[in-house]
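Participant: I'd like to go over a predicted model; first the sequence, then the structure.
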Amino acid sequence: MRKFFVAAAVSASLLLLAPVGASAAMDPEPPAPSPTSTSYTPDNPDEPTLAGSTAVGECERDVPWISYSVTLTDPDNQSTSDEVYLVITDGVNTIEIFLGTLVNGELSGRVLWPGASVDENGIADGWPGWAFENGEWIEIDGNFAWTRGDITAFIRVNPEVAVALAYPPATPECNANPRNPSTAGFLSSTGMSQLVLPTAIIGGLVLAAGLSLFVLRRRPRN
């Protein structure tokens, strides 16, 4: 009889412990948490820009100039150059002008318009699209005449930016062209152009002939 009760007690104990064991087998311990790490998303570098840079045509004492102001904004040092160029084109012809080297991202100054020139005193003695030939100024297709027409321009470093550049228009105060080109060539000894001189000579001869005829008609007849 005692054996029966012992066997029953053992069976009951096994029944009570079985769910615990099964639960332990079904629910394993979670793995130890891994060390926490801070997530990192790299920032895209800011592109360099020439925003705010300008180049404009100006006239001073009949001389055409290009005044420029260049500012390079490059917070992440992406630009690979510090040399500044001004590029002018009409779609067919192109000229590239070296303006200088940036200093701390800045450059400003002015250069003569292509085809323009001045003498040692800074007085204009050449203009784009004009030539002094046979004692007078005449318009020509060469000497960068195309730069006075419909052009586009941009400033280039490593980025580039378009600028509103145009040949300076003539005003009463300043004319970036020869003044009175049809009579610009003068003979220093007479003060008369080569075109006017022959006309004056012919006129003088006609006047002399008229006076001679007048004198002959006035001469008393014998």
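Facilitator: On my side now, so go ahead.
Participant: please count neighbours and contacts with C-alpha atoms only from this point.
Facilitator: Noted.
Participant: please enumerate the helices of the chain.
Facilitator: For the chain, applying DSSP state H gives helices covering 2-26, 196-218.
Participant: switch the ones you listed over to a markdown table; also include distance to Pro178 and mean neighbour count.
Facilitator: What follows is these, written out as a markdown table (distance: least, CA to CA, whole Å; neighbours: other CA atoms under 10 Å):
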| stretch | distance to Pro178 | mean neighbour count |
| --- | --- | --- |
| helix 2-26 | 102 | 10 |
| helix 196-218 | 19 | 12 |
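Participant: so which of the ones you listed gets nearest Phe98?
Facilitator: helix 196-218 (44.0 Å; CA to CA).
Participant: can you give the distance of that closest one from its chain's centre?
Facilitator: Centroid separation for helix 196-218 versus its chain: 61 Å, with CA atoms, centre = their mean, to the nearest Å.
Participant: what's the answer for stretch 89-109, then?
Facilitator: The chain centre lies 6 Å from the centre of stretch 89-109; the measure is CA atoms, centre = their mean.
Participant: with stretch 114-132 instead?
Facilitator: Distance of stretch 114-132 from its chain centroid, counting by CA atoms, centre = their mean, is 23 Å.
Participant: picking up where we left off before, turn the helices of the chain into CSV, including distance to Asn121.
Facilitator: CSV is the format used below for those (distance: least, CA to CA, whole Å):
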stretch, distance to Asn121
helix 2-26, 102
helix 196-218, 30
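Participant: mind checking which of those is nearest Ile95?
Facilitator: helix 196-218 (39.1 Å).
Participant: run a quick neighbour tally on Pro75.
Facilitator: By the measure other CA atoms under 10 Å, the count of residues near Pro75 is 12.
Participant: ok, the closest residue in space to Val111 that isn't next to it in sequence - contacts?
Facilitator: In space, and not counting its chain neighbours, Val111 is closest to Ile66: 5.3 Å by CA to CA, 6 or more residues apart in numbering. Counting by CA atoms under 8 Å, 6 or more residues apart in numbering, Ile66 makes contact with Ala55, Val56, Gly57, Glu58, Arg110, Val111, Leu112, Trp113.
Participant: which among those end up buried?
Facilitator: Ala55, Val56, Gly57, Glu58, Leu112, Trp113 (16 or more other CA atoms under 10 Å).
Participant: here comes the other one, which I'd like you to weigh against the first:
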Amino acid sequence: MHSSVISAVLLGSLSLLPTVSSTDATTYAPDDPSGATLAGSMVTTDCESDAPWISFDVVLTGGTVEEATAPVSLILDNGVNTATVPLGSLQDYRLSGRVLWPGASVDDAGRGTGWPGWEFRDGTWTAMDAGFAWTRGDIAATLRVNPDLAVPVAYPASTPDCATSPNGVRDAAVAALPATGGSASGPIALAVAAVGAFVAGALLVLQRRRHRRA
């Protein structure tokens, strides 16, 4: 009889213990963030053969196997307009190369033939608001893979050796460069002129003295 009572008490106690359903056990999954990052990725711009280029070096760290070959884009935005520039796809978590700036074009030799915000019309280049002209202003840029990364990007400025506008139509700052560069020869020209004037004056004085003695 005592054993029957003990068994009953044990069974009753076991029935009060919490149970774990098979459903709860199979659906539970701990947080496992991938921690993927684009830290170390870089985007730069430059002018070559009168054409604006975007160079990039994208590195994905901590990504999944599927992300190792993910497509990469550069998003340009000025708060009103947005342009997506495809850069290609990662190869083993990395991608590097360069692409033309949106709205730019080159010939077979790689020399610039078109620029954002300019149109060749009636034999002359005309500035316009279309044709990605807004990308030459104040913009924000984002590398998009998964995750994203904000990067500093700006339209490359023209230089005396490379124009990022139609030939002969340069930025105001660059248009002033020939004068600024020429200023270095200005003092030299003045000095030569001064020496010439001095020599001419000295010869004139000697000539007059000789004339008086004669």
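Facilitator: Thanks, I have it. Note that the structure is predicted; figures quoted are calculated from it, not measured.
Participant: related to what we said a few turns ago, return those of the contacts of Ile66 of structure 1 that are likewise in contact in structure 2.
Facilitator: Under the criterion both residues aligned by TM-score structural alignment, their matches' CA atoms under 8 Å, these that remain in contact after alignment to structure 2 are Ala55, Val56, Gly57, Glu58, Arg110, Val111, Leu112, Trp113.
Participant: just give me the match in structure 2 for the third one.
Facilitator: Matched across to structure 2, Gly57 of structure 1 falls on Thr45, judged by TM-score structural alignment.
Participant: ditto for the fifth one
Facilitator: For Arg110 of structure 1, the aligned position in structure 2 is occupied by Arg98, per TM-score structural alignment.
Participant: do I have it right that its match meets Trp53?
Facilitator: Yes. Shown here, Arg98 of structure 2 and Trp53 form a contact pair, counting by CA atoms under 8 Å, at 6.6 Å.
Participant: can you give me the strands for structure 2?
Facilitator: Secondary structure of structure 2 (DSSP state E): strands located at 42-48, 51-59, 71-77, 82-89, 94-100, 105-106, 112-114, 118-121, 124-127, 140-144, 148-151.
Participant: Phe98 of structure 1: neighbour count?
Facilitator: Neighbours of Phe98 of structure 1 (other CA under 10 Å): 13.
Participant: gap between it and Phe132 of structure 1?
Facilitator: 28 Å (CA to CA, to the nearest Å).
Participant: quick one: contacts for Ala164 of structure 1?
Facilitator: Thr54, Ala55, Val56, Thr152, Ala153.
Participant: the last one maps to what in structure 2?
Facilitator: Think Ala153 of structure 1. By TM-score structural alignment, Ala153 of structure 1 lines up with Ala141.
Participant: can I assume its match is in contact with Asp77?
Facilitator: Yes. Between Ala141 of structure 2 and Asp77 there is a contact at 6.4 Å, judged by CA under 8 Å.
Participant: what about those two, which has more around it?
Facilitator: Neighbour count, other CA under 10 Å: between Ala141 of structure 2 and Asp77, Ala141 has more, with 20 against 17.
Participant: ignoring the adjacent residues along the chain, who's closest to the more buried one?
Facilitator: Nearest residue to Ala141 of structure 2, sequence neighbours excluded (CA to CA, 6+ apart): Leu76, at 4.7 Å.
Participant: quick one: map the one you found onto structure 1.
Facilitator: In structure 1, Leu76 of structure 2 lands on Ile88 (TM-score structural alignment).
Participant: Glu96 is in contact with its match, correct?
Facilitator: Yes. Contact criterion CA under 8 Å: Ile88 of structure 1 and Glu96 qualify, at 6.5 Å.
Participant: higher neighbour count, the two?
Facilitator: Neighbours were counted for Ile88 of structure 1 and for Glu96 using other CA under 10 Å; Ile88 has more, 20 against 15.
Participant: residue in structure 1 matching Ala175 of structure 2?
Facilitator: Per TM-score structural alignment, there is no equivalent position to Ala175 of structure 2 in structure 1.
Participant: what about Ala175 of structure 2, neighbour count?
Facilitator: Quick note: Ala175 of structure 2 (other CA under 10 Å) scores 15 neighbours.
Participant: ok, now Pro102 of structure 2?
Facilitator: 20.
Participant: quick one: contacts for it?
Facilitator: Contacts of Pro102 of structure 2 (CA under 8 Å, 6+ apart): Val85, Pro116, Phe132, Thr135.
Participant: ok, those residues in structure 1, which still hold?
Facilitator: Those retained in structure 1, by both residues aligned by TM-score structural alignment, their matches' CA under 8 Å: Pro116, Phe132, Thr135.
Participant: which among the helices of structure 1 is found nearest to Glu47 of structure 1?
Facilitator: helix 2-26 (57.4 Å).
Participant: could you give the separation of the closest one from the chain centroid?
Facilitator: Distance of helix 2-26 of structure 1 from its chain centroid, counting by CA atoms, centre = their mean, is 93 Å.
Participant: residue in structure 1 matching Trp121 of structure 2?
Facilitator: No, residue 121 of structure 2 isn't Trp; it's Arg. Aligned counterpart of Arg121 of structure 2 in structure 1: Glu133 (TM-score structural alignment).
Participant: measure its match to Phe144 of structure 1 for me?
Facilitator: Glu133 of structure 1 is 17 Å from Phe144 of structure 1, where distance means CA to CA.
Participant: and for Val20 of structure 1?
Facilitator: 99 Å.
Participant: before we move on, back to that, report the contact partners of the match of Gly57 of structure 1.
Facilitator: So Thr45 of structure 2 contacts Pro52, Trp53, Ile54, Ser55, Val153, Ala154, Tyr155, Pro156 (CA under 8 Å, 6+ apart).
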